[in-house]
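>>> the following block contains a protein sequence and its predicted model.
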Amino acid sequence: MRLLQRAIRVCGLSLEVAVLLVDYHIRRNERARRSHTKTWLARHEGVKILRL
């Protein structure tokens, strides 16, 4: 929500464009998280992961 508010305020974007910008960043961060997880797991084969 803060990212959306800031995008509207700082850039003077319309609501539609600001929502598209936030959606882009959410998708990009999700892809990056999956990539980092995949890379970490490949480098740490055999490590047991304990869920807390």
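Yep, that arrived. Residues are numbered from 1 along each chain as shown.
>>> going forward, measure contacts between C-alpha atoms and count neighbours the same way
Noted.
>>> pull the longest helix from this structure.
helix 15-43 (DSSP state H).
>>> ok now stretch 19-38, how far from the chain's centre?
Centre-to-centre, stretch 19-38 and its host chain are 3 Å apart (C-alpha atoms, centre = their mean, to the nearest Å).
>>> structure B:
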Amino acid sequence: MSLSHKTKGSKRYEKARIRVAKFHAKLKDTRTDFLHKLSTEIIRENQTIVLEV
């Protein structure tokens, strides 16, 4: 299902492009969800978070 092996502009290229885009969107959503849950857990456990620069 490699997109690079398809001919640009073909129907199969578009189907493969959409499949790859959906995969990347799901991966992004999974990572964002994990970070959101982690940051929420850290904030709920601690009263104050201090960053030193």
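Now that the structure is in, tell me what you want to look at. None of these values were measured; they are calculated from a predicted model.
>>> one step back: which residues in the second structure does the longest helix of the first structure align to?
Per the alignment by TM-score structural alignment, helix 15-43 of the first structure matches residues 17-45 in the second structure.
>>> tell me which residues in that stretch are buried?
Arg17 (16 or more other C-alpha atoms under 10 Å).
>>> now it on the first structure. Mean distance?
Superposed on the first structure, stretch 17-45 of the second structure shows a mean distance to its aligned partners of 0.7 Å (mean C-alpha distance after the TM-score superposition for the first structure).
>>> how about the residue of the first structure most remote from its centre, secondary structure?
Farthest-out residue of the first structure from its mean C-alpha position, per C-alpha atoms, centre = their mean: Gly46, at 27.6 Å. Following DSSP: H, G, I helix; E, B strand; the rest coil, we place Gly46 of the first structure in the coil state.
>>> fine by me, we can end here.
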